[in-house]
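Visitor: okay, predicted coordinates and the sequence, questions at the end:
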Amino acid sequence: MKTFGRRSDVPLAVNATAVSQPVSPTAKQPAESPATRLRSQVMERVDPVTASVLPATELQIQLEALVHDLASRGRLELAAHEQARIAEELAYDMVGYGPLEPLLRDDSISDIMVNGPNHVFIEVRGKIHRADIRFRDSAQVATIGQKMAAAAGRRVDESSPLVDCRLSDGSRVNVVFPPLAIDGACISIRKFSKKKIDFEAMVGFGSLSPAVARVLEIAARARLNIVISGGTGSGKTTMLNALSRLIDHDERVVTIEDAAELQLQQPHVVWLETRPANLEGKGEIHQRELIKNALRMRPDRIIVGEVRGAEAFDMLQAMNTGHDGSICTIHANTTRDALTRIENMVQMGLASLPVRAIRTQIASAVDIIVQIQRMRDGGRRVAQISEVASLEGDVITMNDIFTFEFGGEDRNGRILGHWVTPGMRPNFHDRLQYFGLGDAWMRALIDA
C-alpha cells in the first residue's frame, strides 16, 4: 500500500519512489511557468492505475497534499488558491473530462461548444457566451474527445473522424476530428436538465399557454400520431419527453435513437440505439432497420428521437399499421415545411414511389404537427400546432389549431405574445370522442 503524508490509512495515487526524489528549485526550464512545472512534477509522481479507481473527491484531496508538498520543497511561488486549482485540474484530467468538467456539472448550461483549445462557448438560458476556460493545447481537446467516445464504446480518430455518443448523465456528444475539422478537434455537447420538465413547468417558462398544454395533453392521451418539428436546439426533445410522460404505464413503448437521450418514465420501455460500422466498415445498423425490427416487438407506441432519412417511410408505415400514439421529431421551420421534409426523406429511400402515394401515406399517418422555435430572446416556445386534415387532389390540407402571435417585448428584452386559435373542430374529433376527450378538447379551445 502506498502512502503519503499523514494519511497512511488511505491508498494513494502517488508513486512513492518518485516522491522520495529531491525536487530541484533551480531546474533549467526557463520557458515553463511555475504552474506548468509543478503540474509536470505531480504527473511524474502519480500512479495512473491507482488514480483511475479512486473517488474523485479523495483523489483531489491527495493531489492537493502532493501539490502543496512539491511547491514547498521546490520553493515555487504559488498562492494556496493556485495550488488548489492545479490539483482540481489534475483530478479532472485523471477521472473526468478536464476543463469541461465544471461546465458539465453546471445545471444552468444547456450546450457546450469547443471550437479549439482557446475557443469554448456555452449556452445559458438560450444565449451563447464565451466560457472562461482553456485547454492546454489541441492534443488535450482530442484526448478528451476520444475519452468521451471510448466511454460510450465508440471510437474517433483521423481514420474515423466523426462520432455521436452520449455521456453517462445522458448528455449528447458530437466529436469531429481532423482532417474534417480544419482547426483541430471540435466537441459539441447537448446537456439535458436533470429535472423532469412537464407541461406545467413549460407553462411556467412561457413556452406554451395552459390551453396549449391541455390540447397537447389530450392529443397524447387520445393516441394521436404527433410530429414535433423545429430547428436545432429549439426544444424538440424536451417537448417529446413532456409528451411521453402522458403515456399510460401499461403500454409497451419502443424508442429508436441515434444516441439515446430520451427520459421516459414508463416501466415498459425498450430502448434501441443505432450502431456505427466497426473498424472493417461492417456491422452498421441504421434507424430504418431498427424501426422495421420494432414492428416485430409488439409495441403499443414507437418513438423515434429524430427522423432524418429514408426511415421516414418506415415511420409512416408504423403509424399506419395500428401503432397509434407514435411520436417523432424532425428538423423543419414550419409545420408545412415539416410535411415537405417528410416527403423528401421518403423519396431518398424510395425514389420510384409516386408523390401522390407518399402524400396519401403522410395524410393518413400524421394527425398533428407541433412546431417549436427558439426565439431571439433565447426562449423556446410552441410557435404553431397544425392538424394534418386530408389529401385534396395532390395537396395535403392543414388546419392551424394554435398559432403564437408576437406582441412586442418587455423592458428586459423578453418577447411577449399569446396563442390564438380559430376554435375549429378537428377532423379527428371522432377519435377524441372515442377516448371521451372530444368535449375537453373543445373546452380547451374555448378557454384559450
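Guide: Nice, I can see it. A quick note: this is a predicted structure, and the numbers were derived from the prediction, not measured.

Visitor: C-alpha only now, for contacts and for neighbours.
Guide: Fine.

Visitor: can you tell me the SS state at the nearest residue to residue 427 once chain neighbours are set aside?
Guide: Distance criterion Cα to Cα, 6 or more residues apart in numbering; nearest residue to residue 427, sequence neighbours excluded, is residue 389 at 6.1 Å. Using DSSP: H, G, I helix; E, B strand; the rest coil as the criterion, the local structure at residue 389 reads strand.

Visitor: doesn't residue 397 make contact with residue 389?
Guide: Yes. Look at residue 389 against residue 397 with Cα atoms under 8 Å: they come within range, at 5.5 Å.

Visitor: can you pull the contacts of the residue nearest to residue 427?
Guide: For residue 389, the set of contacting residues under the criterion of Cα atoms under 8 Å, 6 or more residues apart in numbering consists of 363, 367, 396-399, 426-427.

Visitor: most neighbours among these, please name it.
Guide: residue 367 (25 neighbours; other Cα atoms under 10 Å).

Visitor: okay, now the one to match up with it:
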Amino acid sequence: MTAARPLVDRALLDDVRAHVGAAGTALDDTAVRDALRATGRVFGSAALTDLARAARAELTGAGPLQDLLDTPDVTDVLVNGPHDVWVDRGDGLRRVGLDLGTPEAVRALAVRMAAVAGQRLDDAAPTVDARMPDGTRLHAVVEPVAPAGAVIALRVLRQAAHSLSSLTAGGALPAQWQGVLRGLVTGRANLLVTGGTGTGKTTLLAALLSLVPPDERVLVVEEARELAPQHAHVVSLAARRPNVEGVGEVTLTDLVRGALRMRPDRIVVGECRGAEVRELLLAMNTGHDGGMATVHANAVEHVPARLEALAALAGMPRDAVAAQAAAALDVVLHLRRRGGRRHLAEIGLVDRAEDGRLTVRRAGSWSPGADPVADGAWGELDGRWAA
C-alpha cells in the first residue's frame, strides 16, 4: 500500500497563506510559487514545482487525494477509512493502495476540505454537501454519524465536449439514431435527458447543444459549471450554496427564473433536482422551444413519477404537472450504464393518457452490439423529427 504524500509543513503553509493574503492575489500556482520563494527558503526548480503543487493541494484542494482527482479518467474518489480508498474510472469501483494514516487524519482532511468549500464540518454539523473551488462535489460525514472517523465521497466534474459522431464512434449511440437526434435539435424539440448517476447525461447534452444553430443564444443553468458545448453564443450560470453564515445562496430556481429575462433562444438546465422543474416547465410553455434538461430516472416509464416528485417540491399537484409536462416536453432520451459502458438505451415520446396521467411512450431501444429496435411510437418520432 502506498503511503499518502506527506503533508506540507504546517508552518510553511501558514507562511504561504499569509503571503498570498497580503498580496491580494488569487491562490493559483503562480501565487503559491511566489509565496514559497518569499519565505526565504531555497528550493531547486524540481522541488519548487512539487512543493507548489502539494501546497496548493493542501490549501485549496483535496490534499493526498488530489493526485487521484487529477487522473484524467477518474470520476469518483471514495474514502471509507484511512486504508480503504476507492476510485471509479468509468468501469466500476476499484480499490487503490493509498494509506491516509489514521482515522483522525481522514477526519482532519474532511474538515479542511469542507472549510475550503466554505462549509462547516464538526460534531455539531457532522455532514456536509459542498463544492470545492474546482467544482468537485464533496460529501463527507464524520463522527458520531460515521463510526470510522470520517467517510468522504468526491465526484469529479469534467467538462463534456463530445459530438454525436464521437459518441457513435465510442459506442454510446447507434449511427441509425444520429439523424433523429439532429432533427430533434434543429426542429426545436424540448428534450429531457434521463438516466442514473454516471450514465453520461451531461456528455450527451453537450453534444446535442453543439448542434444548435450558431445564431441562437443559449442560457445554461447548472449547479456547477460542467457543460462546455461547442457553440458560439452560450451564457453559463451556476448556482451558489450559502456560506457558513447561511447567506448568499443562489438556487437553480432563482437562475431559471432570471434566465427568462436574459433574452434566451433556448434554456438548458444541467440537472433538475428539485423545485426548479416548475420554472423549467413554465419556461418551455411560454414560447421557449428547444429547451433541454437532465433528470435522474431509472427508466423511461419512470420519468412521469420522477417529474411528479420533483414538482411536488414546488407545490404543484399531479394534474398540474401532467398538464404542464405534456405541453412542455416532447422527447425523453434515456441512458444506461452496463459493464462500464454508457449508452443511449431508449427514446420516448411524452404524452398524456386519456385518464389525464402523464406518460412516456417508448419509440426506440438499443443495446451496444445489436441493431436499434423500433417500438410502437417510432413512426411518429421519425416522421416528425428526422433530419
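Guide: Ah, there it is. Computed from a prediction, not measured in an experiment: that's the story for all the values here.

Visitor: TM-score for these two?
Guide: Comparing the chains after superposition, counting by TM-score structural alignment, normalised by the length of structure 2, produces a TM-score of 0.80; 365 aligned residues with a Cα RMSD of 3.6 Å.

Visitor: give me the element residue 372 of structure 1 is part of.
Guide: Counting by DSSP states H and E, the element that carries residue 372 of structure 1 is strand 368-374.

Visitor: tell me what that strand is packed against?
Guide: Strand 368-374 of structure 1 sits against strand 226-230, helix 335-349, strand 380-392, with contacts defined as 3 or more Cα pairs under 8 Å, 6 or more residues apart in numbering; DSSP states H and E.

Visitor: could you identify the most distant pair in the contacts of residue 389 of structure 1?
Guide: Considering Cα to Cα, no two members of the contacts of residue 389 of structure 1 lie farther apart than 396 and 426, which are separated by 14.9 Å.

Visitor: and the next helix or strand past whichever strand in structure 1 runs longest?
Guide: Longest strand in structure 1 by number of residues (criterion: DSSP state E): strand 395-409. For strand 395-409 of structure 1, the succeeding helix or strand toward the C-terminus, using DSSP H and E, is strand 415-420.

Visitor: may I see the buried residues of the helix or strand that that next one is followed by?
Guide: Following the chain from strand 415-420 of structure 1 toward its C-terminal end, the next helix or strand by DSSP H and E is helix 429-434. The neighbour-count criterion (16 or more other Cα atoms under 10 Å) identifies residue 432 as the buried residues of helix 429-434 of structure 1.

Visitor: ok, stretch 350-369 of structure 1 next?
Guide: 358-369.

Visitor: from those residues, which land in helices?
Guide: Using DSSP state H to define helices, the subset of those located there is 358-365.

Visitor: on that earlier part again, which of the helices and strands packed on strand 368-374 of structure 1 sits most buried?
Guide: strand 226-230 (a mean of 26; mean count of other Cα atoms under 10 Å).

Visitor: circling back to that earlier point, tilt between the strand holding residue 372 of structure 1 and strand 395-409?
Guide: Relative orientation of strand 368-374 of structure 1 with respect to strand 395-409: 30 degrees, computed using axes from the mean of the first three to the mean of the last three Cα atoms, to 10 degrees.

Visitor: what lies in contact with strand 368-374 of structure 1?
Guide: Judged by Cα under 8 Å, 6+ apart, the contacts made with strand 368-374 of structure 1 from elsewhere in the structure are 126, 224-231, 233-236, 333-335, 338, 380-388.

Visitor: for stretch 277-294 of structure 1, same thing?
Guide: Applying Cα under 8 Å, 6+ apart, the external contacts of stretch 277-294 of structure 1 come out as 254, 256-258, 272-276, 302, 310-311, 314-315.

Visitor: possible to save those as CSV with distance to residue 245 of structure 1 and secondary structure?
Guide: CSV is the format used below for those (distance: Cα to Cα, whole Å; DSSP: H, G, I helix; E, B strand; the rest coil):
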residue, distance to residue 245 of structure 1, secondary structure
254, 14, strand
256, 17, strand
257, 18, strand
258, 21, coil
272, 19, strand
273, 21, strand
274, 24, coil
275, 27, strand
276, 30, coil
302, 14, strand
310, 28, coil
311, 25, helix
314, 24, helix
315, 21, helix
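
Visitor: state the pair within those residues that is farthest apart.
Guide: Taking every pair in the contacts of stretch 277-294 of structure 1 and measuring Cα to Cα, the maximum separation is 21.8 Å, between 276 and 302.

Visitor: between those two, who's got more neighbours?
Guide: Higher neighbour count among residue 276 of structure 1 and residue 302: residue 302, with 27 against 17, using other Cα under 10 Å.

Visitor: which one in structure 2 is aligned with that one?
Guide: In the superposition onto structure 2, residue 302 of structure 1 corresponds to residue 267 when matched by TM-score structural alignment.

Visitor: same question, residue 419 of structure 1
Guide: So, by TM-score structural alignment, residue 419 of structure 1 is matched to residue 372.

Visitor: list the residues that contact that match.
Guide: Neighbouring residues of residue 372 of structure 2 by Cα under 8 Å, 6+ apart: 174, 176, 364-366.
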